[in-house]
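Visitor: Dropping a prediction and its sequence here:
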Amino acid sequence: MGAVRTDKPLIALLIGFTMLTLSVLGAVWLTERQEEAAGLVRHTLEVEKRLADAASLIQEAETGQRGYILTGRTEFLKPYDLARAQLDGDIAEIQRLLNDNAAQAPRIARFRTLANRRLAYLRENLTRFQAGTPAAQLADRLDDGRQVMEELRALMVDLRAEEERLLAARTEQLRMEGLRLRIALAISGLAVVALGAFAFVDGRRRLRGALEAAAALEVANANLKIEGESREAAEAQVRQFQKMQAIGQLTGGIAHDFNNMLAIVIGSLDLAKRRLSKDVAKAEACIDSALEGAGRAAQLTARLLAFSRLQPLEPRVLDVNKLVGGMSELLRRTIGENLRVETVLAGGLWRTFADPAQLENAIVNLCVNARDAMPEGGRLTIETSNAHLDDAYAAAHQEVHPGQYVMISVSDTGTGMPPEVVERAFEPFYTTKGVGRGTGLGLSQVHGFVKQSHGHVKIYSEAGVGTTIKIYLPRNTGELDATDGQPRPVGELPHGKPEEIILVVEDDERVRHLSVDALRELGYTVVQASDAAQALTVLALQPRVDLLFTDVVMPDLDGRRLADKARAERPGLKVLYTTGYTRNAIVHNGMLDADVAFIAKPFTIEQVAMKVRQVLDS
């Protein structure tokens, strides 16, 4: 490595500014010293003034008393009365001012004693005179007072002499401090001029250097632009490769799982067809197997839509504690009995706004993952609490808005996950489980549902210790749904009545025939249309229609606009939408519109029976 280049002009400039700073600080310090010296001078002058005032009070009191004794006129006693009232306080103030001078302290104490004695002599003479003693007989006390007064004058001379000495010394100190201050200011001024000149010269030198560097930078930028264009092209190729790789992983996973499920469906139906005439029981078993495979395929599609945040949600205001508390039987059937399940439900839990079925499904997915992480048993804990995600947390996590949330966590004491697995845990078809033990869509489905519900999900895991996955759903202050916590109906399927007429609108002929057959099987009278135009014609001719059962995605006019036109003609018409993939016609921001009844394709006869009956009875 080459030697580090030293910027000598910059160092010189910094040294100059340091010296200027020191000189300015020195000037400030000298200013404070000068102010202190001036204060001491004022202090000395104040002491001298108060000493003179005290001596004057005593002198005037003595003169006034003598005038009173000679003339008997009471106005001569005013200086005496003033001295009695004021002298002691004045001397106390002088003592306070002289506390900083040890040499003056005994003098002012003696001065106070003599002043009080002199006033005592004056008071005694005044009392005797007022009692009738002739003035000639007061001479002995007048002589004592005169001696005290002479001693006071001598003491006053000593006090003032010391103060004069201090005044001269302090005045000289004040003069020297002023001189030093002027010198410091002069040095500071010279430093400012020198630094300004140096900075100007150095600035011009640096400007020339900057212009030369700018020219060199322009050339470098041109070269960098050429290099950047080539790098951008290379990065675009890498991004395209990564995109294709991700699509390949996704399509490969879909193809693998769908082929397995189609193999079950096709093989089972083929066997059922062969056995139908020979062995009805075995044929029914094959049909059940086909239905199971088709159901798994429908579930896979639902999970892919959840991951893509495209599944239609039917949210409502939820009490999560009630939902979790009602899942005990479902969890027991799902995860078995070799795990110890604990629930910790927070008191005063806030409400949230989410699809209860999808939230329940997300919790089950997390519990299944926890079960698989504890093959030899362990403890699974489901916990709820109120949480606040602050600005700092939101800044550190993508798509998180600060605010109040309802938190649901699922914790296990299983094998845990290393950091590299945590980073990829939400990717579709990514799984660390063995072949046949998982599709790799469980966590991606949870992630998609939570994000579609404007929430946040976070994994905390340590290999060999366990895993905690926390779901945060935004707090909602609305009222609970009246049907919250109501048990799902069981038993026989609800059937319709022949006088209940349903119009089925579906552009796919086979799906339409299937829907019509299912509804007729349930006892309804059914009319059908292959598109919106034909449906409007049927509505114009048919005197009564109780329910419009329409596909959403159709050519020309979609199901939502068809329903709007139909309701314009028949305001009380009830509508049930169905589709395998929702567009913005009935779903906005991932949520079904408030007035929408919906059933997702594919559906079973049981599902359509329940939904149609619910809409007709609403």
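Guide: Nice, thanks for sending it over.

Visitor: okay, CA-based contacts and neighbour counts for the rest of this
Guide: Noted.

Visitor: For the residue nearest to A38 when sequence neighbours are not counted, give me its contacts.
Guide: Closest residue to A38 apart from its sequence neighbours, by Cα to Cα, 6 or more residues apart in numbering: L174 at 6.1 Å. When contacts are counted by Cα atoms under 8 Å, 6 or more residues apart in numbering, L174 touches 34, 37-38.

Visitor: Quick one: name whatever helix or strand follows the helix or strand L174 falls within.
Guide: Taking DSSP states H and E as the criterion, L174 maps to helix 139-275. Following helix 139-275 in sequence order, the next helix or strand is helix 280-307 (DSSP H and E).

Visitor: returning to that earlier point: ok, the contacts of L174 vs E229, which is closest?
Guide: Q34 (69.7 Å; Cα to Cα).

Visitor: what angle sits between the helix or strand harbouring that closest one and helix 139-275?
Guide: Following DSSP H and E, one finds Q34 within helix 8-71. Interaxial angle of helix 8-71 relative to helix 139-275 (axes from the mean of the first three to the mean of the last three Cα atoms, to 10 degrees): 140 degrees.

Visitor: Helix 8-71 packs against which elements?
Guide: Counting contacts by 3 or more Cα pairs under 8 Å, 6 or more residues apart in numbering; DSSP states H and E, helix 8-71 is packed against helix 78-97, helix 105-130, helix 139-275.

Visitor: The nearest residue to P9 once chain neighbours are set aside: neighbour count?
Guide: Distance criterion Cα to Cα, 6+ apart; nearest residue to P9, sequence neighbours excluded, is D202 at 7.0 Å. Counted with other Cα atoms under 10 Å, the burial measure for D202 works out to 15 neighbours.

Visitor: close enough to count as contact, D202 and I11?
Guide: No. With contact defined as Cα atoms under 8 Å, D202 does not reach I11; the gap is 11.6 Å.

Visitor: let's bring in a second one:
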Amino acid sequence: MPSRDLLSLRQQVEALQQQNALLQARLASHQQHDQNFYRSLFDTMDEGFCIIEFFDGPHGPLSDYVHVLANAAYAKHAGIPNVVGQKLREMVPDEADDWVARYGAVLRTGEPLHFEQELVATGHVLSVTTFRVEPAEKRQVAVLFKDVTERRRAELALQRLNEELEERVNAAVAERAKAEEALRQAQKMEAVGQLTGGIAHDFNNLLGGILGAQELMRQRLGQSRFDSLEPLLELSSGSAQRASSLVHRLLAFSRQQTLQPCSTQVATLVCGMEELLRRTIGPAITLASHFPRQLWPTFIDPPQLESALLNVCINARDAMPAGGVIDIHGDNLLLDDEQARALELPAGEYVRLSIIDNGNGMSTEVAERAVDPFFTTKPMGQGTGLGLSMTYGFVRQSGGQLRVLSTLGKGTRIELLLPRHHEHPEAPAPMPPRTLPDKSSTATQRILLVEDQAALRVVVCEVLEELGYLVNAFENGPAALAHLQHGERPDLLLSDIGLPGGLNGRQLAERCRERHPDLKVLFITGYDESAALSDGQLLQGTQVLTKPFELQVLAERVGMLLED
């Protein structure tokens, strides 16, 4: 029995050994298969992969590393073949410190790292992900990377395209702003052109009064009737003042400087324009204005509103060739949500300025196109079609709305709805009492006078000398500068802005300031005050007096500057 049991056990052991050998063979086959499979994946993957192992080198502990494993894509992306076994400082000695610092930080901290790097050798950009191989004692770091050169190029190309597009947009916006400014100026000059006929008529009347009064004064002087001179002088002076007011209005409409909105009382603005409007529309049309005492202020650019009002009145005049009536109304208006929505406005408080005429009116089709740019019903050459369109754009930019209500054969009502402003316009500062300087205080003060108009130069020089000033008068800037080189230092430069001889008034003042930096300057000009600006600013210690001016005002301004 024992022998049989022993034999059976041996047979079982042999069977087990055979099964074990078969299993080991199968396991080895599977392992080889898996190893081949994973190796195939490792070598065929598109991303580059390597494992580096740090060691202590001549530059210090962990100052170099060697590549212990790398796939085929490593050579493809990095451009370095047969990298396994190669040391970093032998491969790229100039870049070694940067790579050691970057991968060394991953080895020390165990924190993975992702970055993009352009390779100097190939110019390719790699997106790199790196992590420590555990345990840390192995001193190994795994590096996985892929080539993103095309993506980076696409990004740079897109960035350049965006920059170019932004430049083009900026240029287009600037060109559009320039075109809009040209259109505004064209519309403004069209309004000035419309003024010409009425202004010429009024100037002839005013000049007739001035010349007639002067002729009568000569006769009275010849007759020694001195007591009758004063009324004639008043008549002549009044006509000249009205002519001056008209010229200043024309300058206000034709100027090109940037305008700014401010708190504005519309009733005051319209009242100040009534004389100009009446002269523009002519005597055949009656003009009337009606405003409540408590009209709200609005925040708007006054000269642009004046220009808009003038253009609307010109359109009304053209619609009444046989004469008629223009009524200008102002009222306060509260719009609820439904009313405001119909007008494409926020609900709230508005000032409504209405210009009503009893002229030809417009059909529904014409009224709907009235604010279209360049749309006009006037004959060729008699209008640009910019008036209402520019007024519409200006009102919309100011937060308001323009409405055209018209009935063919009965007349037109233009409504400008402007948002209420809660700050009241600043009241004009009171004029200080007029005082003339004492001759005893002016006897040693020198004035350099530069004016190319001989008549005005003589008058100004005589007035200043009567006040006790020492005056040196010249026709142009070069002559004044030549005197300045050898003459005594002046206390004040009094100069026109538009001068012959190659130097205008601003340039002359700057040249004088080079020799005398604290020299006071008073400009006199036939343009508006903007003619004296340099880069939008007046020179320090400078004032402007517009022609024509009263001689007493000139004396006061000179005295004030010299006292300061």
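Guide: Here it is on my side, so go on. Because the structure is a prediction, the values reported are computed rather than measured.

Visitor: Any idea what the TM-score is?
Guide: After superposition, the two chains reach a TM-score (TM-score structural alignment, normalised by the length of the second structure) of 0.41; 313 aligned residues with a Cα RMSD of 5.9 Å.

Visitor: Can I have the buried ones of the contacts of L174 of the first structure as a PyMOL selection?
Guide: To isolate the buried members of these in PyMOL, using 16 or more other Cα atoms under 10 Å:
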select buried, resi 34+37+38
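
Visitor: could you dump the contacts of L174 of the first structure to JSON lines with distance to S385 of the first structure?
Guide: Below are the contacts of L174 of the first structure laid out as JSON lines (distance: Cα to Cα, whole Å):
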{"residue": "Q34", "distance to S385 of the first structure": "68"}
{"residue": "A37", "distance to S385 of the first structure": "70"}
{"residue": "A38", "distance to S385 of the first structure": "70"}
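
Visitor: Relative to S461 of the first structure, which of the contacts of L174 of the first structure is nearest.
Guide: Of all those, S461 of the first structure sits closest to Q34, with 70.1 Å by Cα to Cα.

Visitor: For the residue lying closest to the closest one once chain neighbours are set aside, list the residues it contacts.
Guide: Closest residue to Q34 of the first structure apart from its sequence neighbours, by Cα to Cα, 6+ apart: E177 at 5.2 Å. By Cα under 8 Å, 6+ apart, E177 of the first structure lies in contact with 30-31, 33-34, 37.

Visitor: What separation do you get for E177 of the first structure and M407 of the first structure?
Guide: 72 Å (Cα to Cα, to the nearest Å).

Visitor: Repeat that for R160 of the first structure.
Guide: Taken as Cα to Cα, the span from R160 of the first structure to M407 of the first structure is 86 Å.

Visitor: do G178 of the first structure as well
Guide: For G178 of the first structure, the distance to M407 of the first structure (Cα to Cα) stands at 73 Å.

Visitor: what about the residue nearest to Q34 of the first structure, distance to A27 of the first structure?
Guide: E177 of the first structure is 10 Å from A27 of the first structure, where distance means Cα to Cα.

Visitor: coming back round to it: mind putting the helices and strands packed on helix 8-71 of the first structure into TSV with distance to V575 of the first structure?
Guide: What follows is these, written out as TSV (distance: least, Cα to Cα, whole Å):
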stretch	distance to V575 of the first structure
helix 78-97	100
helix 105-130	108
helix 139-275	32
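
Visitor: do you know which of those lies nearest L389 of the first structure?
Guide: Of those, the one closest to L389 of the first structure (Cα to Cα) turns out to be helix 139-275, at 31.9 Å.

Visitor: Which secondary structure element is home to Q528 of the first structure?
Guide: Per DSSP H and E, Q528 of the first structure falls inside strand 525-529.

Visitor: residues of that strand that come out buried?
Guide: Neighbour-count burial for strand 525-529 of the first structure flags 525-529 (criterion: 16+ other Cα under 10 Å).

Visitor: Stretch 471-482 of the second structure now?
Guide: 471-478, 480-481.

Visitor: and these, which two are the farthest apart?
Guide: Largest pairwise distance in those, by Cα to Cα, is 17.1 Å, between V471 and P478.

Visitor: Name the helix or strand for A387 of the first structure, please.
Guide: Per DSSP H and E: strand 378-389 holds A387 of the first structure.

Visitor: Kindly report the same for I363 of the first structure.
Guide: Using DSSP H and E, the secondary-structure element containing I363 of the first structure is helix 356-372.

Visitor: sorry, back to before: of the helices and strands packed on helix 8-71 of the first structure, which approaches I605 of the first structure most closely?
Guide: Comparing those by Cα to Cα, helix 139-275 comes nearest, at 18.0 Å.

Visitor: and that closest one with helix 105-130, angle?
Guide: Here helix 139-275 of the first structure runs at an angle of 130 degrees relative to helix 105-130 (the same axes, to 10 degrees).

Visitor: How far off centre is helix 139-275 of the first structure?
Guide: Chain-centre distance of helix 139-275 of the first structure: 25 Å, with Cα atoms, centre = their mean, to the nearest Å.
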